[in-house]
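A.B. asks: after the sequence you'll find the predicted model.
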Amino acid sequence: MAHVPASVEDARLIIDSLREDPLYGQQLPPVSDSINENACQLCKQEKLTFEPPPMYCFPCGARIRRNGPYYAYDTRDTHHSVCIPCYNKSRGHTIEVEGQMFPKARFQKKRNDEETEECWVNCERCNCWQHQICALFNDINYDVKQAYTCLYCYIEEVKRGLHVPSPQSAVLGASDLPRTALSDHIEERLFKRLKLERQARAVQSGRSFDEVAGADGLVVRVVSSVDKKVGVKPRFLETFQEDNYPTEFPYKSKAVLLFQKIDGVEVCLFGMYVQEFGAECAFPNQRRVYLSYLDSVKYLRPGIKAATGEALCTFVYHEILIGYLEYCKQRGFTSCYIWARPPLEGDNIFYCNPTIQTTRTSDKLREWCLAMIRKATKEEIVVELTNLYDHFFITTGECKAKVTASRLPYFDGDYWPGVAEDMVNQLHQEEDDQKLQKKGNAKKIIRKRALEAAGHTDLSGNASEDDMLMQKLGETIYPMEEDFIMVHLQYSCSNCRSFMSSGKRWACHQCRSFYICDKCYSAEQELEERERHPSNSRETHELHPVTS
């Protein structure tokens, strides 16, 4: 199936764009006008190559590096790839791949240097060949062969009256995708902010609004909204079975995309996947949001700096995220969680990025997210910024919340649930080993002493295992605590750490960011005056009611 332009002008625009730099709209070096039968008649280039799909080692799951050596064995249905370490580690004459044993002798040593060449399509009118990507031709396997007419022949047929262009209303684009309350909210905010940014840029340059370039043709759509459930891993669930910990958490998975019409073609520039755990979801996931995937390509037009000094594409993408946080806050969600780590290769939303676009390091990605959050804080969309470790693993000041893994939000694909499951398995394995070695009592005494030294008082069964898990998990997360960003959309109680999404909260005007809920305020009033806020102080601060 080929993309049919709405008009001759659109067809010419597409042809001209194939000879431009896709990032900056500048003309590429000219090619010879002489006819080259081996070249694409649209872009005038011969072979287009693309990076092949990522390749992974079947036994260990590690990605095999580009141009790196590996071993491969092809069966009738499957291509089995094995990295060098796994091949060398395998003893004997066989290798286990997905539960099956294969002879090592059948594996051939190869190099991951293959290139994927773009396919071609032949015009049935002029018999010329074009790259499918240049022709906007999608080679879907239909039962009936799809006829293809190139853009040159399309223009000629329209001129001769042999073809009547479809009305503009018949050519569907990104704006024709279904609208939602979320997409409308983000779009409305984005267009308003872009207008203000363009006005500021015009003032800075001393020109009128119409004389400065603007980011036109943008469309935001929620292209997927699916009900899903994340199941709790068995060992973790076993640890908290006495607490009636949920076996699963239902959530709404949404995909939000940004499109821009560039040279007559709708281009997807930005995408994010989010997990929304609503009011019907059980604690600790209730009213939480997880930003699970975020990706973009550097194709936004115009490729200029915004009035704020940042790239215009950064300004646009930040506004989409802030608009989403604003929407979540209005709907009663209490917090948003972002794991700010660069995606693994092959783990992106987009298949690949432009060569000029470098992958952000953890530090740069974190700073990119924090810059967005600072903007949202100025607008009072975000009320507090912290991280997973500071909020759940340590107690400071007058916090009375229990340090327990059962309070950690349990998200699909997040870092800590998988690590915690491995740690619980390790703890159980240690206990089994102790029983076999008949040294369990001595080691249990050592473990209990370590927990007592850390300030834990409840050392019974599951409580002891929970404490050990939090201790191990905290040691793992602490070195990268800043990567686990926690955004507060509502105020959290400084005593019990619960979020106050409605009703009254109580604030101390003398202490910075001290708020408590109605329940904790009632408990505070029953204490003796010397035990009230602030703790460990002879004076008492008055708490004032604040309506949310």
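C.D. replies: Yep, it's here.
A.B. asks: hey, let's count contacts and neighbours off CA atoms from now on
C.D. replies: Noted.
A.B. asks: and the helices in the chain, which stretches?
C.D. replies: With helices called from DSSP state H, the chain shows them at 8-17, 84-89, 132-135, 151-159, 181-205, 234-239, 312-330, 362-378, 388-392, 415-437, 440-453, 461-477, 518-525.
A.B. asks: could you export those helices as a markdown table, including distance to residue 165 and mean neighbour count?
C.D. replies: As requested, the helices of the chain are exported to a markdown table (distance: least, Cα to Cα, whole Å; neighbours: other Cα atoms under 10 Å):
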| stretch | distance to residue 165 | mean neighbour count |
| --- | --- | --- |
| helix 8-17 | 8 | 17 |
| helix 84-89 | 57 | 14 |
| helix 132-135 | 17 | 20 |
| helix 151-159 | 7 | 17 |
| helix 181-205 | 30 | 17 |
| helix 234-239 | 60 | 18 |
| helix 312-330 | 34 | 21 |
| helix 362-378 | 44 | 16 |
| helix 388-392 | 57 | 19 |
| helix 415-437 | 52 | 15 |
| helix 440-453 | 77 | 13 |
| helix 461-477 | 59 | 17 |
| helix 518-525 | 66 | 14 |
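A.B. asks: out of these, the one nearest residue 276 is which?
C.D. replies: Proximity to residue 276 (Cα to Cα) singles out helix 312-330 among those, at 8.9 Å.
A.B. asks: mind checking how far the closest one is from the chain centre?
C.D. replies: The chain centroid and the centroid of helix 312-330 are separated by 14 Å, computed with Cα atoms, centre = their mean, to the nearest Å.
A.B. asks: what does that helix contact?
C.D. replies: 182, 185-187, 189-190, 193-194, 270, 298, 300, 302-306, 336, 372-373, 375-376, 381, 489-490 (Cα atoms under 8 Å, 6 or more residues apart in numbering).
A.B. asks: use this one as the comparison:
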Amino acid sequence: SSASTTVIESQIKSSAHVDNEHKKTEINASSKQLPKHPIQFTPEDLRTYLEPIINKLLDDKDSRPFRQPVDPIALNIQDYPIIIKHPMDISTMHNKLLRGEYKTPLEFCDDAWLMFNNAWLYNKKGTSIYKICTKLSEIFAEAIDPVLQKLGYCCGRQYVYLSQVMFCYGNRLCCQILHGRNFHYYNNLDPSRLNLSHNIYTFCDQCFNSVKGDSIFVGDDPNQTLIEIPKSLFSSAKHDTEERETMIDCIVCTRRWHQVCALHLDQIWPEGFICHTCIKEYNIKRKENRYIASKLKITDLASKLEKRVNDFLSYEGCQTGHVTIRVLAANDKICEVKPCLKEHYPNHTHVDYQYRTKVIFAFQEIDGVDVAFFGMYVQEYNGRCPAPNTKRVYISYLDSVNFFQPKHYRTSVYHEILIGYLDYVKQLGYVYAHIWACPPNNGDDYIFYRHPCEQRIPTQKHLQIWYKNMFDKAILQRVVAYYE
């Protein structure tokens, strides 16, 4: 109506009038005086903000299949009602909006994502409908985000965690079962059996079907005696489980946010989540987050690497968030020589080699938040370790996510960390360093789980060139004598 105002305007005006006293004094987030003002939206408010989203979807020339309810009879898809339990389309969303059935904008978003998920579920990937659905979902996400943020929410997107890569127990544990692939599994009801201690054993389609006969041999360690299991005891499934991102409610206004968008953990803020809108509106002071990178224990190695990187950025005139580097773990371990290696190197009598493993991570402060962008796992075999591992370090894993800013300094910063580490261990008396220059296979992750979609995986040739460039820098700095 002409008399109605937008929800944010009315909310701010009313709260400014009713809770003016809260703005005068700062309120502690754990205080009993914390205001409680559940957000309410009128049908007119929601229509004002959300109807343009409907129109944007309708205006797209490819949206025709989504404009009206799916007619299984007319389209000759009798199985549609069996597969799709809760149909949704743009016209149904529009009618619900006009009738005032939506109470919050998130209910509108839920219906939109229900429509998209239905299309993705029923139609095979690569079909025209699947592609159109993906296009419309991107249009919707781009259009709804600024609207939801104006209304005090984080976004209007649907975030899911894809299922993790599973190991296949065939082919000597060298296979993996990626997301979306079919597999076979055996539920182990007796985990007390020797070399069969896990609850479930999984096989990819190829390994399972390649085994001739009615039985398959299974075991924890392929080098030990395997247990024969009838194939009839295996079940088939698709590795497509998805876990939705947790939603949390603001304890002041009840707005729902993605927990990952809010960066909220109950262990840090046990009083509950308070959204940014309420913190600003009611002058609420949250408890300081004590769990930040700079407050982690500082070691000599971390201190030197951190100084090296920040000195480099300062020398380059790079105005960026401070980089913090910490050794997150350091433990003494033993490398056991496997039987196959003993057979290959019969003259080496040592059965194990002691080493120290370290986990090194780098963080950059971006918009007031510590973001981990680089990780490295190393093994250090000191002078007391027997040959051939004496005075050697092994960089076993190295990984990054492309969040460091500005991006044109990323490679240089990674190189500075590596050269700094090599220089540090050199000063401790280590003589050799070994690096496994091999990029991950498709679907694999070395340290960071699920890299950004836009981050490209280098080929082995490009990765080797990347390391050679780093070693050339290290030689110029007299850290490395030579490499091969």
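C.D. replies: Okay, I see it. These figures come from a predicted structure and were not determined experimentally.
A.B. asks: distance to residue 67 of structure 1 for the helices of structure 1 - can I get that in CSV?
C.D. replies: Listed next are the helices of structure 1 as CSV, based on distance: least, Cα to Cα, whole Å:
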stretch, distance to residue 67 of structure 1
helix 8-17, 32
helix 84-89, 13
helix 132-135, 26
helix 151-159, 38
helix 181-205, 42
helix 234-239, 40
helix 312-330, 32
helix 362-378, 25
helix 388-392, 38
helix 415-437, 29
helix 440-453, 48
helix 461-477, 33
helix 518-525, 61
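A.B. asks: residue 221 of structure 1: which of the ones you listed is closest?
C.D. replies: Closest of the helices of structure 1 to residue 221 of structure 1 is helix 181-205, at 5.2 Å (criterion: Cα to Cα).
A.B. asks: now for the closest one, which elements pack on it?
C.D. replies: Packing contacts for helix 181-205 of structure 1, counted by 3 or more Cα pairs under 8 Å, 6 or more residues apart in numbering; DSSP states H and E, involve strand 218-231, helix 312-330.
A.B. asks: what's the angle from that helix to strand 218-231?
C.D. replies: With axes from the mean of the first three to the mean of the last three Cα atoms, to 10 degrees applied, the angle from helix 181-205 of structure 1 to strand 218-231 works out at 140 degrees.
A.B. asks: between the two ends of stretch 87-103 of structure 1, what distance do you get?
C.D. replies: Start-to-end span of stretch 87-103 of structure 1 (Cα to Cα, to the nearest Å) is 11 Å.
A.B. asks: next, the buried residues of that stretch.
C.D. replies: Buried residues in stretch 87-103 of structure 1, defined by neighbour count with 16 or more other Cα atoms under 10 Å: 87, 94-95.
A.B. asks: ok, how many other residues are close to the counterpart of residue 352 of structure 1 in structure 2?
C.D. replies: Counting by TM-score structural alignment, residue 352 of structure 1 lines up with residue 450 in structure 2. A count of nearby residues for residue 450 of structure 2, using other Cα atoms under 10 Å, gives 14.
A.B. asks: could you do residue 189 of structure 2 as well?
C.D. replies: 11.
A.B. asks: my guess is it contacts residue 199. True?
C.D. replies: Yes - here residue 189 of structure 2 reaches residue 199: they are 7.0 Å apart, a contact under Cα atoms under 8 Å.
A.B. asks: and the gap between residue 545 of structure 1 and residue 505 of structure 1?
C.D. replies: To residue 505 of structure 1, residue 545 of structure 1 is 6 Å away according to Cα to Cα.
A.B. asks: okay, the two: which has more neighbours?
C.D. replies: Using other Cα under 10 Å as the criterion, residue 545 of structure 1 and residue 505 rank with residue 505 on top: 23 against 15.
A.B. asks: looking at structure 2, name the residue matched to that one.
C.D. replies: Residue correspondence to structure 2 (TM-score structural alignment): residue 505 of structure 1 is left unmatched.
A.B. asks: list the contacts for residue 505 of structure 1?
C.D. replies: Per Cα under 8 Å, 6+ apart, neighbours of residue 505 of structure 1: 515-518, 545-548.
A.B. asks: dump those into a markdown table; add distance to residue 451 of structure 1 as well.
C.D. replies: Formatted as a markdown table, the contacts of residue 505 of structure 1 follow (distance: Cα to Cα, whole Å):
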| residue | distance to residue 451 of structure 1 |
| --- | --- |
| 515 | 31 |
| 516 | 30 |
| 517 | 31 |
| 518 | 33 |
| 545 | 39 |
| 546 | 40 |
| 547 | 41 |
| 548 | 40 |
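A.B. asks: out of the residues you listed, which is most surrounded?
C.D. replies: Neighbours here mean other Cα under 10 Å. Within those, the largest count is held by residue 516, at 27 neighbours.
A.B. asks: looking at it, it is touching residue 504, isn't it?
C.D. replies: No - using Cα under 8 Å, residue 516 of structure 1 is not in contact with residue 504; the gap is 9.2 Å.
A.B. asks: distance of residue 382 of structure 2 from residue 479 of structure 2?
C.D. replies: As for residue 382 of structure 2, its distance to residue 479 of structure 2 is 18 Å (criterion: Cα to Cα).
A.B. asks: right, I mislabeled it, should have said residue 313 of structure 2
C.D. replies: With Cα to Cα as the criterion, residue 313 of structure 2 and residue 479 of structure 2 are 20 Å apart.
A.B. asks: equivalent analysis for residue 402 of structure 2, please.
C.D. replies: Residue 402 of structure 2 is 27 Å from residue 479 of structure 2, by Cα to Cα.
A.B. asks: again with residue 300 of structure 2
C.D. replies: Separation of residue 300 of structure 2 from residue 479 of structure 2 (Cα to Cα): 18 Å.
A.B. asks: try residue 111 of structure 2
C.D. replies: Residue 111 of structure 2 is 59 Å from residue 479 of structure 2, where distance means Cα to Cα.
A.B. asks: again, but for residue 145 of structure 2
C.D. replies: Residue 145 of structure 2 is 49 Å from residue 479 of structure 2, by Cα to Cα.
A.B. asks: one more: residue 454 of structure 2?
C.D. replies: The value you get for residue 454 of structure 2 to residue 479 of structure 2, if Cα to Cα is used, is 34 Å.
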